[in-house]
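# coords please:
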Amino acid sequence: MPPARPLRADARQNESRLLEVAARAFARSGPDASLKAIAQEAGVGIGTLYRRFPSRETLIEAVYRSEVDRLCATAPALLERLEPLDALREWMERFVDFMAAKHAMGDALRAVLTSEDDRMRTRGLLRDALAVLLRAGAERGTIRPEVDAHDLLLVLGGIALIAEGPDRRDLAVRLLGLVTDGVRA
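The predicted structure is shown next:
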């Protein structure tokens, strides 16, 4: 089977818009959000959506992967403008927000991300993003060098579960404050 051809620039822009709009729609309405409304808001026809994402499940999976990649890519960008401990705190808040948005899609995501390989890939990406932040803080002397990225990811997952729901973000922020104090050198 020949390798897939790269998407044209306009097709990449359409895909990017579809993923952004779909992420907002799924966060707002859950996995049953209207695909027709997503296509309309993205400025494309429903046929374009289905050509790129043949099923609701493929769109949900693509949104999830895109959001994970986007979250992980913020780690180095945060370090460019913030001190490592502040960058870590900002990234942790974004992680909790990401998890809250994904909660509404829980059953759909479980159905899509059924393989252990998928889960391990995602955990690896998130762990690696945290490791970048932790390493920078350890090098600057602001984060304890023994803090393990995998352990911290587990803590963040627990906070995301404890603080589920739109009215619980204050609790998540308070808990993240405790975590921040705990990793401080």
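
# C-alpha only now, for contacts and for neighbours.
Will do.

# can you map out the helices along the chain?
According to DSSP state H, the chain carries its helices in the segments 9-29, 35-42, 46-52, 56-81, 84-103, 106-112, 116-140, 149-162, 169-183.

# Return the most buried member of these.
Of all these, helix 84-103 carries the top mean neighbour count, a mean of 20, counting by mean count of other Cα atoms under 10 Å.

# Let's compare: structure for the following, please.
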Amino acid sequence: MAERSDVTRNRAAILDAARALVAEPGELRLSAVAKRAGVGQGTLYRHFADRDELLRALYEQEIDTLVALAATLIEEHEPTEALRRWFAQLAAYARVKGGVIAAVEDSVWADLSTRTHGKLGQALTGLLGAGSAAGVLRDDVDPRDVILLSWFLAHVEAEEWEVRVPRLLDVLLAGLLR
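Here you go, the predicted structure:
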């Protein structure tokens, strides 16, 4: 049975509100999420039983978006530009990830991390493979190398993000070029 359109719309609004709020300083409060989403508390709780469930769904949605984006970028752009654009989205995702990491308990984070690294690896396999096949990216770098190198995103302070992250992503991309 297909979900009603208002149910789908409410879930999307809740996730959008959580995405915006998790990037802000302070504790993520479900009441603030419901208010920003324009839904009542009951509606929020019908979709997400608690804060960890909401954050898990938000994190998984971000990963799924990154994975889908990789395939689209490979089709629409030459490999270096595809990887550059994917890195830009990875940086945007890192802001959400940082908020999620700060908000969830270690046990929830370990579960999320285990489930999502494989998806990111698949996305990077496609991006790196396209670049290697085109002769523009190194073929001795694997997805885990890139994931490990991109962890710097978790350590960039908010006040330096706009200046530092684009430069660091350029350095990362340059290191992948042949």
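
# And the TM-score, once the two are fitted together?
Here the TM-score for the pair of chains, by TM-score structural alignment, normalised by the length of structure 2, is 0.86; 178 aligned residues with a Cα RMSD of 2.2 Å.

# Which part of structure 2 matches stretch 120-136 of structure 1?
Taken onto structure 2 by TM-score structural alignment, stretch 120-136 of structure 1 occupies residues 114-130 there.

# with structure 1 superposed, average distance for that stretch?
Stretch 114-130 of structure 2, aligned to structure 1 and superposed, deviates on average by 1.1 Å (mean Cα distance after the TM-score superposition for structure 1).

# So what does Ala70 of structure 2 match up with in structure 1?
Under the alignment (TM-score structural alignment), Ala70 of structure 2 maps onto Ala75.

# again but with Val163 of structure 2, I slipped
Using TM-score structural alignment, Val163 of structure 2 lines up with Asp170 in structure 1.

# Tell me the spacing between that match and Val179 of structure 1.
Look at Asp170 of structure 1 and Val179 of structure 1: by Cα to Cα, to the nearest Å, they are 14 Å apart.

# next one: Asp69 of structure 1
24 Å.

# Same question for His150 of structure 1.
Taken as Cα to Cα, the span from His150 of structure 1 to Val179 of structure 1 is 14 Å.

# What of Thr114 of structure 1?
31 Å.

# got it, and Gly106 of structure 1?
From Gly106 of structure 1 to Val179 of structure 1 the distance is 25 Å (Cα to Cα).

# Spatially central residue for structure 2, please.
Tyr93 (3.2 Å; Cα atoms, centre = their mean).

# Please pull up the equivalent of it in structure 1.
So Tyr93 of structure 2 corresponds to Phe98, using TM-score structural alignment.

# mind listing what the nearest residue to Val67 of structure 2 once chain neighbours are set aside touches?
Spatially, and ignoring its direct neighbours in sequence, Val67 of structure 2 is nearest to Ala123 (5.0 Å; Cα to Cα, 6 or more residues apart in numbering). Each residue near Ala123 of structure 2 by Cα atoms under 8 Å, 6 or more residues apart in numbering is listed here: 66-68, 70-71.

# Contacts only, for Leu15 of structure 2.
54, 57-58.

# Likewise for Val96 of structure 2?
Contacts of Val96 of structure 2 by Cα under 8 Å, 6+ apart are 19, 22-23, 59.

# For Leu177 of structure 2, state which of the residues you listed is nearest.
Tyr59 (29.7 Å; Cα to Cα).

# Understood, closing this out.
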